[in-house]
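1. structure of the sequence below:
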Amino acid sequence: MRKILFLFLCSYVVSVQAQSLKPDSIFAQMKNVADWQWKTLETNGWKNPKKDWTSGAMYTGMMAFAKLANTDTYYQKLIQVGEDNKWKIGHYRHFADDYCVGQLYSELYSIYKRPEYIADFKSLADSVVILPHTESLEWKKSIQLREWAWCDALFMGPPALAYLTQATGDAKYLDKASELWWKSTAYLYDKDERLFYRDSRYFDKKEKNGAKVFWGRGNGWVIAGLVRLLSTMPQSHRDYKRFVKLYKAMSGRLAKLQQADGTWHASLLDPESYPSKETSGTGFITYAMAWGVNNKLLPYRKYKTTLDKAWAALSTSVHPDGKLGYVQAQGAAPDKVGYDDTDVYGVGAFLLAGTEFFKLNLNQGSKVLIK
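-> You can find the predicted model right below:
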């Protein structure tokens, strides 16, 4: 009897997982999460400013979902954000966190061609490209207000400049993004581990098990920023192959660090000290890998199981009402996380992952009718 029950449960789990991988199920889960987040913001208010990096990261996923859903409702919500912000970036103009929102403005400009959408961000970007950027990236003297001295910045800053090039056709923004990306990489990337330190304060720190400290979401920020750059970069660009090489190296390393529960834990090299699932880093990593498969940079057969497990872990972290759980709180290092923990940047990561995972499964021969 126990054997029969066990086989039944195994069959049920496989059936549920198979259902969750169908494009219509993926889309429905994304819509559930997106709608819950917008409703919660509109009902309870915004925890952080609408120009904040947390919000900016959410918009990246909301924009991807708006394109997939192809309904005016989601675009209008994002345009309203821009209107509320008066299309301005944040207070510290050379602080990458404060112009992450430029990604949204540039993507909306590419659709609607309204000059006011990018006027302030373009003014900032024009100053970024002429600055010398010769300082050390050592974490002191508020270096983060002037340089990309922490790995999170590689999601906030470079894609913003790259999307501005896509919007305007002016290559100088993408070229500067590439130049500064490699400056940060030379400083923060561990070639042996094929992972990024969060910032210089972590070069000599160790986890409880003696391993180096590599933050899950931190490396999620990097690889997601990397593919957002690649998605806007012509293959003829002088640095394109260099970016692809880094992308493949990180993808291969991260695939080996995925945990049995399908996620990447808060600490990549000491997952046992942070045993819970973590969905923000997992979302960004899943997004990046699925994008790579969709764009023929990673082999489908090699990454299929990794991606299927990751999406199953993400989708089972969604509460029945659409709230995404297991999102590590704002920070700079691995930390504890639980089922009820959520934040808007986690939703952004989830929606980015979902849009690419949807395309991946659609491309493999599935058919879907979006209503």
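2. hey, let's count contacts and neighbours off CA atoms from now on
-> Fine.
3. mind checking how far residue 118 is from residue 225?
-> Using CA to CA, to the nearest Å, residue 118 is found at 20 Å from residue 225.
4. try residue 206
-> 26 Å.
5. mind checking which of those two has more residues around it?
-> The neighbour count for residue 206 versus residue 225, taken as other CA atoms under 10 Å, is higher for residue 225 (25 against 14).
6. would you do the same for the sequence below? I want to compare the two.
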Amino acid sequence: MSLYKWVLLIVCISLNTSNLFAQEKTESRVPDYPVPYTYPSVDSIKGVLNRVRNYYDSTCDLKIIDSKTGKEITDFTTPNKNARVSEGFAGEWSYTNGVVLSAFEYIDDVTGDSTYFADNTRFFNLVVKTLPYFEKNHEVFGKEARGGWGRTPNFKALDDCGSIGAAMIKTYLKNKNKDYLPLIDTIADYISNRQFRLKDGTLARHRPQYVSVWADDLYMSVPFLVNMGKLTGDHKYYDDAVRQILQMAQRLYVPSVGLFDHGWNKNSGEYDPRFYWGRANGWAILSMSEVLSVLPENYPGRNKVLDLFRSMVRTLAHLQDGTGFWHNLLDKNDTYLETSCTAIFTYCIAKGINEGWISHVYGPVAIMGWNAVNTRVLKNGAVDGTCEGTTFASDNTYYYYRGRSIYATHGYGPVLYAGAEMIRLLENDKFIIVKPKPNSINSAFHFLLKSEWPEK
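-> Next comes the predicted model:
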């Protein structure tokens, strides 16, 4: 080989080696996490909760107004067909506001910040004060009087009363305002005696098929039922709460998958198409959390609910995205990362650890769930990335392309709940939490049970 060829070969080898070294230098061995793989602080979580609450409250001044003049109505003796509750999230008699108000009551317990619970008292006091006025308006003006507190007291569906009714009971158990009791009793009568059920007592709907069971209806009924049992001491409500979970699971829970199908209908029966929608599974496991929190440990059926809860948590840990989020269709990684179900799962997993229902090894799943949720809380406190209200459908396309926005109020209560439970988790003195080291090649979260380790 000529000298020229030798020199050319050496130059080529040198250039290739330089390119390899350059490539190695640009590829970091330190993981580049899209959502921070870091330990949140209690103060930072409290800051998020305050922002969310302030934004939520800012959407409505919670007054009764004349929709024609815009002026506040304070005289509730004279009927007015234009009377309305001022618009905004915080003024709705709705199941989503029910989740928020239940979360406010819980944050009061966890943090001792009574400003959250003050919102509950303000809201429900206004409801019971003005409900007779709205009823009189409907009596006098008929359909011309469109204002009021939703369909109260003439409920047409569980959505109309179950979730917000549960929040009302929780509020009553603290402030003891006896004016709440007649409406609470009306809700109990509707759920127990007037809502459509299957022959075995399972709560059902005439929508979309004539005989349909929705996973969502677990949250629209069970929290009210179990809290009604707590309020009255009547175990028939406990029994019905447990029955709803177990009997809906017979139709909707798929053991081989570890998730709830969104809905079931009689027409397709055992061959019903299955869609594992995130928030429906959230409502299901959130309902189990309520039951496990209220029922005595040895109450009949509680262990079956606990087993179902644990099975779901195991599945959810497996399906959590690397960002900490869960997908809108839980088993479809090409559907978007959704806020409300991520917040619910974060709350339930953290709650399960705090209460001893599940192993502490799931702690990192909850931390990353919270870190993910935190990225969706905007500077003004609005919660973004929440799937819009979603019916029980029978095709993937519908679920894939659901809208999402800050105006989908289904995300606010779950985020508030998740933050409160994460505070409890970080302050839980049963654990040593090993935190990942910044800029480390190989460092992970670990929750260790103090009682298992010798003191140093």
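7. after superposition, what's the TM-score here?
-> Once superposed, the chains reach a TM-score of 0.83 (TM-score structural alignment, normalised by the length of structure 1), with 356 aligned residues with a CA RMSD of 3.4 Å.
8. hmm, residue 205 of structure 1 is touching residue 215, no?
-> No - using CA atoms under 8 Å, residue 205 of structure 1 makes no contact with residue 215, being 11.8 Å away.
9. quick one: which of the two has more around it?
-> residue 215 (27 against 13).
10. and that one, what pairs with it in structure 2?
-> In structure 2, the residue paired with residue 215 of structure 1 according to TM-score structural alignment is residue 277.
11. list the contacts of that match.
-> Listed by CA atoms under 8 Å, 6 or more residues apart in numbering, the contact partners of residue 277 of structure 2 are 261, 262, 328, 329, 330, 399.
12. repeat the analysis, applying 7 Å as the threshold.
-> Contacts for residue 277 of structure 2 (CA atoms under 7 Å, 6 or more residues apart in numbering) come out as 262, 328, 329, 330.
13. so who does the third one touch?
-> It stands for residue 329 of structure 2. Contacts of residue 329 of structure 2 (CA under 7 Å, 6+ apart): 276, 277, 278, 335.
14. could you give me the buried positions within stretch 213-231 of structure 2?
-> Using 16 or more other CA atoms under 10 Å as the test for burial, stretch 213-231 of structure 2 gives 213-230.
15. oh, I was asking about stretch 171-183 of structure 1
-> Buried-residue list, stretch 171-183 of structure 1, by 16+ other CA under 10 Å: 171, 172, 173, 174, 175, 176, 177, 178, 180, 181, 183.
16. give the aligned equivalent of the last one in structure 2.
-> Spelled out, it's residue 183 of structure 1. Per TM-score structural alignment, residue 183 of structure 1 is aligned with residue 247.
17. kindly report the same for the third one.
-> Under the alignment by TM-score structural alignment, residue 173 of structure 1 pairs with residue 237 in structure 2.
18. next, that match: secondary structure please.
-> helix (DSSP: H, G, I helix; E, B strand; the rest coil).
19. kindly report the same for residue 261 of structure 1.
-> Looking at residue 261 of structure 1 with three-state DSSP, the answer is coil.
20. for it, which non-adjacent residue is spatially closest?
-> Leaving aside its chain neighbours, residue 261 of structure 1 sits nearest to residue 313 (6.6 Å; criterion: CA to CA, 6 or more residues apart in numbering).
21. how many neighbours does residue 295 of structure 2 have?
-> That count, for residue 295 of structure 2 with other CA under 10 Å as the rule, works out to 21.
22. which residues touch the aligned partner of it in structure 1?
-> In structure 1, the residue matched to residue 295 of structure 2 (TM-score structural alignment) is residue 233. Going by CA under 7 Å, 6+ apart, residue 233 of structure 1 touches residue 240.
23. any idea which helix or strand carries residue 233 of structure 1?
-> Here residue 233 of structure 1 sits in a region with no helix or strand, counting by DSSP states H and E.
24. for residue 158 of structure 1, see how far away it is.
-> For residue 233 of structure 1 relative to residue 158 of structure 1 (CA to CA), the value is 11 Å.
25. and the next helix or strand past the longest helix that structure 2 contains?
-> When structure 2 is scanned for its longest helix (criterion: DSSP state H), the result is helix 114-141. The helix or strand immediately downstream of helix 114-141 of structure 2 is helix 162-175, counting by DSSP H and E.
26. mean shift of the next helix or strand along the chain from that following helix relative to structure 1?
-> Going down the chain from helix 162-175 of structure 2, the next helix or strand is helix 181-189, by DSSP H and E. Compared with structure 1 after fitting, helix 181-189 of structure 2 deviates on average by 2.5 Å (mean CA distance after the TM-score superposition for structure 1).
27. buried stuff in helix 181-189 of structure 2?
-> 183, 184, 186, 187, 188.
28. tell me where structure 1 has helices.
-> 2-20, 23-44, 53-69, 72-84, 102-112, 119-128, 153-156, 158-168, 172-188, 216-230, 240-257, 279-294, 300-315, 344-363.
29. from the ones you listed, which stretch is densest packed?
-> helix 279-294 (a mean of 29; mean count of other CA atoms under 10 Å).
30. so where in structure 2 does it end up aligned?
-> Using TM-score structural alignment, helix 279-294 of structure 1 pairs with 339-354 in structure 2.
31. which residues touch the matching stretch?
-> 278-279, 282, 286, 289, 313, 325-326, 358-360, 363, 366, 369-370, 373, 385-386, 410-411, 414-415, 417-418, 421-422, 425.
32. that concludes my questions; thank you for your assistance.
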